[in-house]
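>>> Using only what follows, build the 3D model:
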Amino acid sequence: MSQLEYISGKVFPATFHVSDSADEADITKREVTFLYHNKGEYWFCEPEDKSKRFKLDEVLLGNAVKFLKENSDVTALVWTNDDDEEKIIKLSMPIKMELKVKEAPPAVRGDTSKGGNKIITLENGATLNAPMFISEGDTIRVNTETGDYVERV
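Model (predicted):
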């Protein structure tokens, strides 16, 4: 059997006997609001109390950092240890998010040598491939799990 350690994200083998028992981890989901990032630190707050701010490292966030948008709500998995101390172990992004296109090179008629796609920059600085008809100022829907363009909104 394999075990997943949520905090480090590592999988390691484990052997259990019929008589073995294990305590269930106290993990809850809670909404948090992303505020801003600065020098590899990502600052969040409680949605109902903006004065309760905390920071999370980029390593903990993983690929989610690519699509974080200021003042957007995300779901945090919170682990409470035996001393009743809470620790955020993972952030879950919505599967699809709407982001505004900040930069998009103009579509040139007949330029389909690259498969009809071009690289665009979103409002949060993320870049991705999108169809030629997407232009600056458009709002698009992005799949946060794959990082792919889904549709124009």
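>>> going forward, measure contacts between C-alpha atoms and count neighbours the same way
Will do.
>>> would you list every one of the helices in this structure?
When assigned using DSSP state H, the helices of the chain occupy the ranges 58-61.
>>> Spit out the contact partners of the residue nearest in space to the middle of it.
The C-alpha lying nearest the average C-alpha coordinate of the chain belongs to A64 (CA atoms, centre = their mean; 2.1 Å). Listed by CA atoms under 8 Å, 6 or more residues apart in numbering, the contact set of A64 reads 91-93, 144.
>>> any chance of those residues in TSV, with distance to K102 too?
Below are these laid out as TSV (distance: CA to CA, whole Å):
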residue	distance to K102
L91	25
S92	25
M93	21
T144	18
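>>> Also this sequence, please, to line up against the first:
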Amino acid sequence: MAALIDAIDVKRKMYFEFENAPFLCLDFEISTPTARGGQTLVRLKMRNLLTRAVFDKTFKAGEKFKVPDLETVEASYLYSDTDGSYFLDQTTFETISLSADKLGDALGFLLEGVIVQLDKFNGNPIGIQLPQQVELKVQYTEPGVRGNTASGAVTKSAKLETGIEIQVPFFVKEGESIKVNTETREFAGRA
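Next comes the predicted model:
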């Protein structure tokens, strides 16, 4: 029998299973009633790991959730085609395929050979966790013009080798490698 978690014990960044799907708790709020006999309620902001949907739901404190059968393995990105993206499990050396809807916008940060954490639910791949930062080369950006800071805009748009566009400081040049924060999609420094 799977272990059970009480709703009141669910905390931020904790995984739990609800309606046969794995969820990640993003935030929680406990409301205790002031009247006698009132029930303690737990409001969870949660992400469905299969659909990536985020929503709020309120539960009674005593409701129970199963601990999901989640496994995270190291995998390296190989390539993408019209059928999906392919990763190589670093332990078993098996090739794992993920469809575009399971990757979301993560594809914009993937280069061949990048190591990611691949999540599996009940043995099936459901998504990836990117590293905090990735190194990407600037494919195109306007040259920085000296004195172009009067408007307060000290950044410019840059297209990176994977096709995504981010704002970079005006001193960044075409062909330069930069670090990009994968969570915020922001410039994190020179590589």
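>>> Just give the TM-score of the two.
TM-score for the superposed chains, counting by TM-score structural alignment, normalised by the length of structure 1: 0.79, backed by 146 aligned residues with a CA RMSD of 2.4 Å.
>>> Mean distance of the strand ranked longest in structure 1 to its aligned residues in structure 2, please.
The longest strand of structure 1 (DSSP state E) is strand 26-38. Strand 26-38 of structure 1, aligned to structure 2 and superposed, deviates on average by 1.2 Å (mean CA distance after the TM-score superposition for structure 1).
>>> For that strand, buried residues please.
For strand 26-38 of structure 1, burial by neighbour count (16 or more other CA atoms under 10 Å) applies to 31-35, 37.
>>> With stretch 91-104 of structure 2 instead?
Residues of stretch 91-104 of structure 2 classed as buried by neighbour count (16+ other CA under 10 Å): 96-100, 102-103.
>>> of these, closest to T51 of structure 2?
In terms of CA to CA, no member of the buried residues of stretch 91-104 of structure 2 lies closer to T51 of structure 2 than K102, at 7.4 Å.
>>> In structure 1, what residue corresponds to the closest one?
Per TM-score structural alignment, the equivalent position to K102 of structure 2 in structure 1 is L60.
>>> same question, D81 of structure 2
With TM-score structural alignment as the matching criterion, the partner of D81 of structure 2 in structure 1 is N38.
>>> can you pull the contacts of the residue lying closest to E86 of structure 1 once chain neighbours are set aside?
Nearest residue to E86 of structure 1, sequence neighbours excluded (CA to CA, 6 or more residues apart in numbering): T80, at 4.5 Å. Neighbour list for T80 of structure 1: 25-27, 86-87 [criterion: CA under 8 Å, 6+ apart].
>>> mind putting those residues in CSV, distance to E151 of structure 1 included?
Output for the contacts of T80 of structure 1, formatted as CSV (distance: CA to CA, whole Å):
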residue, distance to E151 of structure 1
A25, 39
D26, 38
I27, 34
E86, 38
K87, 36
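>>> which of those residues lies closest to A107 of structure 1?
Within the contacts of T80 of structure 1, proximity to A107 of structure 1 (CA to CA) peaks at K87, which comes in at 46.9 Å.
>>> in stretch 152-165 of structure 2, what counts as buried?
Neighbour counts over stretch 152-165 of structure 2 (16+ other CA under 10 Å) mark 155-156, 158-161, 165 as buried.
>>> Any chance of JSON lines for the residues you listed, columns distance to L88 of structure 2?
Shown next, in JSON lines, are the buried residues of stretch 152-165 of structure 2 (distance: CA to CA, whole Å):
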{"residue": "T155", "distance to L88 of structure 2": "37"}
{"residue": "K156", "distance to L88 of structure 2": "36"}
{"residue": "A158", "distance to L88 of structure 2": "30"}
{"residue": "K159", "distance to L88 of structure 2": "28"}
{"residue": "L160", "distance to L88 of structure 2": "24"}
{"residue": "E161", "distance to L88 of structure 2": "22"}
{"residue": "E165", "distance to L88 of structure 2": "27"}
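>>> from those residues, which two are the most distant?
The most widely separated members of the buried residues of stretch 152-165 of structure 2 are T155 and E161, with 18.6 Å between them, by CA to CA.
>>> hang on, the earlier thing: of the contacts of A64 of structure 1, closest to E151 of structure 1?
For these, the nearest to E151 of structure 1 is T144 (13.0 Å; CA to CA).
>>> dump the residue contacts of the residue mapped onto that closest one from structure 2.
Under the alignment (TM-score structural alignment), T144 of structure 1 pairs with T182 of structure 2. T182 of structure 2 is in contact with 109, 130-134, counting by CA under 8 Å, 6+ apart.
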